[in-house]
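S.K.: Here you go, sequence then predicted model.
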Amino acid sequence: MQALIFADRLGRELEPLTDRTCAALLPVLGKSVLEHTLEALGAAGLSEAVVAVSPFADELRLALGDGGRWEMRLHYVLTCGEEDPDAVVENCQSQLADELLALRGDVLHGAALNEFLRLAAEVSGPVVYGRAANAPVSLCLHRAGGRGGLEPLRWSAEPVEMPPTWPVVEVPGAALNRLESPSAYHRANLDAAAGRFPGLIVPGQQVAPRLTVGPRSRVSPRGPEQGVVFVGENCRVEASAEFYGEVVIANRVTVDRHAILRDSVVLSDAYIGERLEVRNAIIQGNRLIQVDTGAVRSMIETFTPTSQHETVLGDVLAAPFDRLWGLLLLLLSLPLWPLALVAALVENFDDPLRETRLRGNRLEFDEFGVRRRRAFVTMQWMTSIPLLRHLPRLLAVVSGDLRLVGAEPLTPEQATDSQREEWERLADRAPAGLIGPTQLILPAGAPRETRLMSDVFYACQRGAGKNLRYLLQGAGALFTPRAWWPG
């Protein structure tokens, strides 16, 4: 038997979630909807599938490959998008087996497919449909000699009720979410986290009765206690964060201090800023999608920025003290410079010390009379040890080009590429610094947009108390593995 998976939805009904990916690749509990489908097929004993794809076809093929991860063989056929399933079968007849298990790979099934196949085996006829209770038909066993019959699997945001041509079996305990809207997608994630979708293979380990944590994620044991929480892989959740109701956090997400999430879904590569409160929403990058109203807005709008007058005054008073502290730290760091030289020679003998240009805190006027941050040249030891690599930046603190605490310094090229929208330019309210929340909290491989969001939150909420805390946190970080080991 062969599986035929329809994953060719255009996804207009899910916008803005589908403006960067297709419906089949949207994550549920840290894995794409289509991955859950393939796992269910593998559990039912199928080893070969044909996948019908349309939008983001290259991205989908890159994500799934040849199916070896699921011990399956995957073949792909390209459609025009939301095409008639019977027409798809007609066009790729030579690739299909006589007996097919047809289903959509861009909806979430909570059914044991082997149970459907067992029940369908007891029903005669060329086509047998399957469904969950009170749900549209979502499965189809297409036997040799059958022609047509796949019309119920054609995608429509509002399924058309029609009397089925062939027998229908109801799969006991099955569940279905068609993901026909952002609200439905939000509900699918929360239901899956709460165990209301039987048969899903949940990644990670259950470290507490209501807390599941994925690989390489840092979640304090004193962390989420108030709700049912799923945390994906490579995440960092501060101990003071609070979770209520049902919360799903995808992969590579940072949740900062005192953030509050309630009945919400956070998609991959997001940053939840300090003291940010999110209720009944989906977070995708910088977008907050309110599922009850459908409103989409920038997350930066969810808090009040610091007064500009207070910020400017604090910056003027802090600058000379920063330079004095930078000189003291430079003197204290002198024993590390020979070690940095040796480490750089071991890894890059021909080029141990390299120049790099960064935007600093000194201002200049360009040829059009526009004030901008002046770029300066600093050095960098060519070693993979983070602490040693950035030792020369202490010279930039002494010169006043960098502050001790501030936003992550960017190269001029990074600033041009990543600060195009109004919210992105808010990061310039904060001085560039040697350390700060982005440098201390986020992993080195975090996406540029996530790092920029962290800097924006810091710029809008910073103050003397926060800077002192980051200084103390930076001092403590000197004695952690992260300061001395790559990655």
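M.R.: Sure thing, it's come through.
S.K.: make it CA atoms for all contacts and neighbour counts henceforth
M.R.: OK.
S.K.: Give the helix, strand or coil label for residue 471.
M.R.: What DSSP: H, G, I helix; E, B strand; the rest coil gives for residue 471 is helix.
S.K.: Excluding chain neighbours, give the residue nearest to it in space.
M.R.: residue 405 (7.0 Å; Cα to Cα, 6 or more residues apart in numbering).
S.K.: cool, and residue 71?
M.R.: Closest to residue 71 by Cα to Cα, 6+ apart is residue 47, at 6.6 Å.
S.K.: for comparison:
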Amino acid sequence: MQAIIFANRNGSELAPLNNYYCPALLPISNKSVIEYTLEDLAEAGVKRVKLVVSPQVNEIKALVGKGELWGLEVDYFLSKEQEDVSKIIPRLSLDKTESVLLARGDMLRSPCINSFLQFSKQMSQSFVIAKLDNQNAGLMMLPAAIKHTEELNWPLSNDHAQHQDQIQEKIRNSSMGNTVTQVLHGDCFMLNSLDEYMQANQAMALKKIVGATPKGRYCSSADEANGFYIGSKTKTGQLRMQNAWGVIGDNSWIDESVNMQQSVIVGKNCLIEAKCSLKNCIILDDSYVGQGLNVSSAIICKDMLLTPQSGAAIKLNDDSIIARNHNESSNNRVKKLDRLCALFLFMLGLLLSPALLLISLTGSSKSWRIKESVELNNRVYSCWRWDLKPLFISRLPQLYLVITGQLKLFGRTPFLKQQQLTSSEYGLYGPLQLLPFSVPDEEKTLIETEFILSKQKSRYCKLIKQSFSYAKHQQIQTHSELTRD
């Protein structure tokens, strides 16, 4: 059986946490939300999975890969953020007679897919509405559900009485089958607020989510009923003395003088300094907590402090309080070949600079150069390019960013705000940098994502091909303007 898993939420309800994680990658007790869904699929005997993702595909693909860890065959399908399911299904070219599971992969459920599949097979002519913990479980089965896929659009509706009446009315009007409600056993978290995200973590740490367990080895604490789940290569004090419970991820270090109370979830690669106090809190991956800090009923994400109950969020610029915990990266990530090519082109640009300056002065009514800025590793660089129509030539002055190891020669554009990419993915030349006409921001993100997903060799061929097509587009546009005049 094949499953189509939708992981294309934008997570705006979780702002500003969505600047760091898409909902499918949110850690729940040190496992991403999508991992719980994939585990459930594997237990249900599903083998083929198509993940419908939006531009966070790189991060999801880095975690999931081809699905080998779960014994699955995973493919990826790119969509717009929160695009209607009814618009995506036709593009998947599915067999209309095949039984296909549709499920949301960006919410947390108790394992229930196997029960849903077994029931749906018995009611193959009926549209089965799955309810879990008195909520929409985000599950449906094709082909019976083909006329009702809007029930899977985000945000999921929980007004079942009203929606069931609407569904029944549709069925009466279309003379198609009937509808059946299946009540599943377990827990369900939509993760549509910071408060619910914290509740999901706490419930998982307490082993209250039916059928699901946290990741790591178990270690008892001073609390008789609960303890900690510890990841590998993690150092802590005497947890048996802590009146707390929770989960601590891989490669984290917690000073032995840290006092922990009640629910404490610490992610991977975290550093908690001496004399800190942690109570009912979540410390997400790669976070540093400075000495003597009191964290209560809060979420720390790198340099952000969030209080779910009030919805407040503070970004701190003092690295001695909270900060991102990471090693300083070197400039060696840019290949020597890239730097040599950039140096050659840069020297060529210097030789041509008098002619380029003259062309830009005579061809522009505004300025002979265009100033741009790029943020890399929390540092802003100012750079400029020639005001010329040939975009490859106009960016020659920016090659110094490649020579100094800040950018790759080819890659995604670093000149857009609110990027969620690692600097190793940035390049000076890419599909947007060679685009002579403007497109909507959503279209830009899709263009870049498709580019980065293609094989490395084909990327360069694609850039050359697109450069010619863009040049042809510009010639046609200029010709049409002259014709109008």
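M.R.: Sure thing, it's come through. This is a predicted model, so every value here is computed, not measured.
S.K.: Tell me how far the residue nearest to residue 471 of the first structure lies from residue 434 of the first structure.
M.R.: Applying Cα to Cα, to the nearest Å, the value for residue 405 of the first structure to residue 434 of the first structure is 6 Å.
S.K.: same deal with residue 52 of the first structure?
M.R.: Note on residue 52 of the first structure: its distance to residue 434 of the first structure, by Cα to Cα, is 50 Å.
S.K.: Same check on residue 317 of the first structure?
M.R.: 18 Å.
S.K.: Same check on residue 124 of the first structure?
M.R.: Per Cα to Cα, residue 124 of the first structure is found 72 Å from residue 434 of the first structure.
S.K.: higher neighbour count, those two?
M.R.: Per other Cα atoms under 10 Å, whichever of residue 124 of the first structure and residue 434 has more neighbours is residue 434, with 22 against 11.
S.K.: before we move on, which element is the more buried one in?
M.R.: Counting by DSSP states H and E, the element that carries residue 434 of the first structure is strand 433-435.
S.K.: Can you check which part of the second structure whichever helix or strand comes after that strand sits on?
M.R.: Per DSSP H and E, the first helix or strand lying C-terminal to strand 433-435 of the first structure is helix 437-441. On the second structure, no counterpart of helix 437-441 of the first structure exists by TM-score structural alignment.
S.K.: and for helix 437-441 of the first structure, what are the contacting residues?
M.R.: Helix 437-441 of the first structure has contacts (Cα atoms under 8 Å, 6 or more residues apart in numbering) with 254, 407, 408, 451, 454, 455, 458, 470, 473, 474, 477.
S.K.: Next, format the residues you listed as a markdown table and append distance to residue 207 of the first structure and neighbour count.
M.R.: As requested, the contacts of helix 437-441 of the first structure are exported to a markdown table (distance: Cα to Cα, whole Å; neighbours: other Cα atoms under 10 Å):
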| residue | distance to residue 207 of the first structure | neighbour count |
| --- | --- | --- |
| 254 | 19 | 27 |
| 407 | 34 | 29 |
| 408 | 34 | 24 |
| 451 | 28 | 23 |
| 454 | 28 | 27 |
| 455 | 32 | 29 |
| 458 | 31 | 26 |
| 470 | 29 | 19 |
| 473 | 27 | 16 |
| 474 | 29 | 20 |
| 477 | 26 | 15 |
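S.K.: quick one: which of the residues you listed sit in strands?
M.R.: Counting by DSSP state E, these place residue 254 in strands.
S.K.: So what's the residue count around residue 375 of the second structure?
M.R.: Count around residue 375 of the second structure with other Cα under 10 Å applied: 16.
S.K.: My error: substitute residue 469 of the second structure in the last question.
M.R.: 13.
S.K.: buried stuff in the host helix or strand of it?
M.R.: With elements taken from DSSP H and E, the one containing residue 469 of the second structure is helix 456-484. Under the neighbour-count criterion of 16 or more other Cα atoms under 10 Å, helix 456-484 of the second structure has 459, 460, 462, 463, 466, 467, 470, 471, 474 buried.
S.K.: Point out the other elements, helices or strands, that that helix touches.
M.R.: The helices and strands touching helix 456-484 of the second structure, judged by 3 or more Cα pairs under 8 Å, 6 or more residues apart in numbering; DSSP states H and E, number zero.
S.K.: gap between that helix and the chain center?
M.R.: Remark: helix 456-484 of the second structure is offset 31 Å from the chain centroid, using Cα atoms, centre = their mean, to the nearest Å.
S.K.: Also stretch 352-365 of the second structure?
M.R.: The chain centroid and the centroid of stretch 352-365 of the second structure are separated by 43 Å under Cα atoms, centre = their mean.
S.K.: how about it, which residues of the first structure does it hit?
M.R.: Against the first structure, stretch 352-365 of the second structure falls on no residues (TM-score structural alignment).
S.K.: and if you look at stretch 195-203 of the second structure?
M.R.: On the basis of TM-score structural alignment, stretch 195-203 of the second structure is assigned to residues 183-191 in the first structure.
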